[in-house]
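Engineer: Sequence and predicted structure below; questions after.
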Amino acid sequence: MAEPLWTAAEIAAATGGTVRGDFTAGGVSIDTRSIEPGDLFVALAGVRDGHEFVAQALAAGASGALISQAVDGPGVLVADTFKALEALGEAARVRAPQARRGAVTGSVGKTSVTQAIRAGLERAGRSHSSVKSYNNHIGVPLTLARMPRDTERAVFEIGMNHADEITPLSQMVRPHAVAITTVGPVHVENFPDGEIGVARAKAEIFTGLEPGGIAVLNADNPWFEFLKDEAHKAGAHVRSFGRAEACDAQLVDFEPYPGGARVKARLHGKALDFTLLQSGFHWGPNSMAVLLMLEALDVTLDDSLASLGGFHPLEGRGAEREIAIAGGAFTLVDESYNANPVSMQAAIATLGARATKGRRIVALTDMLELGADSPRYHAELAEPLAAAAIDRVYCAGPYMKSLWDALPSTRRGGYADTAAELAPQVARDVEPGDLVMVKGSNGSKAGAVTAALKALDVRSAGASA
């Protein structure tokens, strides 16, 4: 029988709590909708108090609960469930000293890079990682608390919206290697000093780095020298990736094709030639960062290349599918999970490089948290759209109105105040052979356009009939 993730006594020892009914837990959950049998349910305060859901969690199979007020059923009683979750996460790290830990942050690509690293760690042995985008003050300790005691390697995603958010999370993880994918104008409305404020916030990831740890940094980014200096101040060994010959991982060439790309690179001077299931240009530098991080976490190059070659695009982050409609099919590129000026321009350039029998169409919704310069950032997309020879542009949202106004009439597809109102316009326009990309910030509901296009699939309609 597998060793439990936690016993009630271990939870109590880690959190300073009191056992109320003995139990063991095989997992940790904060959401009754995703409870697995044997999980520990953590009753966090939120819009609703988690204690209201303890009975539901236990009925769904939770073996016990982490609570700060008396409820029926087995549990561990603590003073503060959020602080107890943090303590449980730190205890999980301390009891697994053999685990090599990595952490990833950045303005663009941190989830995809984290998950690509995860794929490499899985090939190399007993591994653990963040799921979805569990990268905030709750997600990071939750991910740590779920780490088995025999873990050999782990990777964590660490995000932020404001200054001073990454520091406590990095100090909780205590990574041996960290990566900053890039720094750009993301969340800038929360930084009065603009992009330099974002760069400083990303550099907070060095504060938790284990002595002599490795910092993997993007040499093509304007903030590279600043980040390198900050990393050196923290005692880190810097590994660089980018186009320059001096980079530890040099991207020599990136050749996209439908459903993938061929990459030519040099790792510490050694020539590499490999393929990806990703066609986005940003996957050139992303793959270099992944190789350096996997190397730092003691994964062999053979395992690293094999895992990269088999890593599929994530839903909402470049996943593609053919949508069958009357007379043929069109290709949908789903980039609906997130957007900012850096990722938007990369995605547009990638679409422009793709061969297609039909038109190149984009449906774009607002990029959020860009502050006072938001109208300018949106309007400036007109230039890369022209350079990529995009045939039709659909826009939704008050900020995207700035782009709509900047577009020539020949490129305009349609505008609406919301993604939900735009969706039927795009759905009516698509034709067989078209290459269609949907991209926008998650908060501006770009997924509504994606859903409307997927609903056109006659194969799905036939299967559900």
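Structural biologist: Looks like it came in fine.

Engineer: make it CA atoms for all contacts and neighbour counts henceforth
Structural biologist: Noted.

Engineer: S287 versus P258, what's the distance?
Structural biologist: Per C-alpha to C-alpha, to the nearest Å, P258 is found 18 Å from S287.

Engineer: Neighbour count for these two, which is higher?
Structural biologist: For the pair P258 and S287, the greater number of neighbours falls to S287 (25 against 13), based on other C-alpha atoms under 10 Å.

Engineer: ok, the more buried one - contacts?
Structural biologist: S287 makes contact with V113, L308 under the criterion C-alpha atoms under 8 Å, 6 or more residues apart in numbering.

Engineer: And here is the other one:
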Amino acid sequence: MSSPLWTLDEILAATGARVGGGFAQATGASIDTRTLEPGDLYFAIKGDVHDGHDFVAAALEKGAAAAVVSEDKAPAFKESDRLIIVPDVLEAMRQLGRAARRRTNAKIVAITGSVGKTGTKEAMRLALARQGATHASVASYNNHWGVPLTLSRMPCETAFGVFEIGMNHAYEILPLTGMVRPHVAVITTVEPVHIEFFPSLWGIADAKGEIFSGLEPGGTAVINRDNAYFERMRAHATASPAGRVVTFGEHEAADIRAHRIIVKPDHSIVDATIFGQPLTYRIGTAGRHIALNSLSVLAASHALGADLALVALSFAELKPPVGRGERTMLALGDDEALLIDESYNANPASMRAAFANLGAVELGRGARRIAVLGDMKELGETGPRLHAELAEAVEANRIDLLFAAGPLMQNLVDALPKAKVAAHAETSAELVEAVCAAVRPGDAITVKGSLSMKMALVVKALKERYGASPTANALKG
């Protein structure tokens, strides 16, 4: 059996809970019965759609060590002796997360930014895992429940902790960074994401700058030197407990500077200097934005005292996750087409990055670059303009054909030559058949849109229609 993540005494000390007699220890923590493992502590939190208390019986039947339930719901489970009873389940998870942070000697990194949080977190996890036991956020667990859950899952013996912290309103990052208490805090960039909820981009910069408030005294703030809001972010850093500010980017004053970035269809090469010392490395996935974010990983690793040679070597193993640039070959008889799955989410900056990656794919004679796009949400009154302005990037990256879903995408459709627009529909589901029928041998297809547009339906349909095999060398140049 695995060593316990939490003992009964530790849980009592952290939460002050009432505990049934059938519980002694837990080897993990979960809020979802679909992924729960035997021995997990199940937190019955109330979400936007479901109340976790409705799944307590299923969690216990699946082998949960115990279920954390609220006082007012506990009578419904009086037959079980594997209960941890608390006034508020989410607050109990926060308390356990804070206890995990207090007991560890791990070096902690927290990452936020309008774009690139999850990819940078994964690169950071990969880099540090070569140098010690590393614990990191799963998927995009970066919100009011994802951060405390990740903390509560952190083993005592962890050497490095990597936490992603997100927001879509002001003052959401403050309590989360206060729980994580990072030694290094990174802002990848500030872009017009969730702008609907802010008066301006200055407001987004201020909200991202909240991450520095949780820094351990003397910690390091890592900031994108190329960003237009650099000075605003630096002001937040210098007003925080940070003892040092480290910058990255292509700017001549950046501490970690890229002098040359070569983007290939399936990888990138970076020539950089780290405080003046040269370093060249290969990244196992394509994208200029990924290359730039790798500089922030080097900056954070340097601040932690990690071996930068090992960090640079780890980048060669970096692969894009599902929905965030995963590349798949579709079988069309004896030929193939390339599918780039960017369906997880979208904003103006990530759209342009996706177009650049599609533009970098070298095609054979007669093959086409196809973009299947869904609306970008939470842009407020700027939404129509920001969609229309994508036309320039579509043209610049030699995209031949557009399929568009959603009312906001009408603005992009109207800004493009009619010959480029294959179809426009209200939903992604309405595009599925047309996209599948349009694919020809040698084509490269990118699918992207905000999560609520369900662009993954198109990805799923293409894979089911043509079969799919992940590839690291798809359509090499």
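Structural biologist: Ah, there it is. Everything numeric in this text was worked out from a predicted model, so none of it was measured.

Engineer: residue ranges of the strands in the stretch 1-150 of structure 2, please?
Structural biologist: With strands called from DSSP state E, counting those that start in this stretch, the stretch 1-150 of structure 2 shows them at 6-7, 18-19, 25-26, 28-30, 40-43, 66-70, 83-86, 107-112, 134-136.

Engineer: Distance to M329 of structure 2 for the ones you listed - can I get that in JSON lines?
Structural biologist: As requested, the strands of the stretch 1-150 of structure 2 are arranged in JSON lines below (distance: least, C-alpha to C-alpha, whole Å):
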{"stretch": "strand 6-7", "distance to M329 of structure 2": "44"}
{"stretch": "strand 18-19", "distance to M329 of structure 2": "52"}
{"stretch": "strand 25-26", "distance to M329 of structure 2": "42"}
{"stretch": "strand 28-30", "distance to M329 of structure 2": "34"}
{"stretch": "strand 40-43", "distance to M329 of structure 2": "37"}
{"stretch": "strand 66-70", "distance to M329 of structure 2": "43"}
{"stretch": "strand 83-86", "distance to M329 of structure 2": "48"}
{"stretch": "strand 107-112", "distance to M329 of structure 2": "32"}
{"stretch": "strand 134-136", "distance to M329 of structure 2": "30"}
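
Engineer: Mind listing residues that contact stretch 261-271 of structure 1?
Structural biologist: Identification of contacts with stretch 261-271 of structure 1 by C-alpha under 8 Å, 6+ apart yields 247-256, 272-279, 284.

Engineer: what span of structure 2 lines up against it?
Structural biologist: Mapped onto structure 2 using TM-score structural alignment, stretch 261-271 of structure 1 spans residues 268-278.

Engineer: just to revisit the earlier point, figure out which of the strands of the stretch 1-150 of structure 2 is closest to F198 of structure 2.
Structural biologist: When the strands of the stretch 1-150 of structure 2 are compared by C-alpha to C-alpha, strand 107-112 sits nearest F198 of structure 2, at 16.9 Å.

Engineer: Residue range in structure 1 corresponding to the closest one, please.
Structural biologist: Going by TM-score structural alignment: strand 107-112 of structure 2 matches residues 100-105.

Engineer: Ok, stretch 305-322 of structure 2 next?
Structural biologist: The aligned range for stretch 305-322 of structure 2 is 298-315, by TM-score structural alignment.

Engineer: Relative to the whole chain's centre, how far out is the matching stretch?
Structural biologist: Stretch 298-315 of structure 1 has its C-alpha centroid displaced from the chain centroid by 16 Å (C-alpha atoms, centre = their mean, to the nearest Å).

Engineer: returning to that earlier point: among the contacts of stretch 261-271 of structure 1, which ones are in strands?
Structural biologist: Among the contacts of stretch 261-271 of structure 1, the members falling in strands (DSSP state E) are 249-256, 272-276.

Engineer: tell me the two of those residues that are most distant?
Structural biologist: A249 and P256 (19.2 Å).

Engineer: So for these two, which sits in the more crowded spot?
Structural biologist: The residue with more neighbours, out of A249 of structure 1 and P256, is A249; 31 against 24, by other C-alpha under 10 Å.

Engineer: L292 is in contact with the more buried one, correct?
Structural biologist: Yes - A249 of structure 1 lies in contact with L292 (C-alpha atoms under 8 Å); the separation is 7.1 Å.

Engineer: So which residues of the stretch 301-450 of structure 2 form helices?
Structural biologist: Under the criterion DSSP state H, counting those that start in this stretch, helices of the stretch 301-450 of structure 2 are mapped to 308-314, 348-360, 383-388, 390-396, 410-415, 432-438.

Engineer: Then the stretch 101-250 of structure 2?
Structural biologist: With helices called from DSSP H, counting those that start in this stretch, the stretch 101-250 of structure 2 shows them at 117-129, 146-152, 173-180, 201-209, 230-238.

Engineer: Over which residues of structure 1 does the third one lie when aligned?
Structural biologist: The one in question is helix 173-180 of structure 2. Under TM-score structural alignment, helix 173-180 of structure 2 corresponds to residues 166-173 of structure 1.

Engineer: Next: the second one.
Structural biologist: With TM-score structural alignment applied, helix 146-152 of structure 2 matches the range 139-145 in structure 1.
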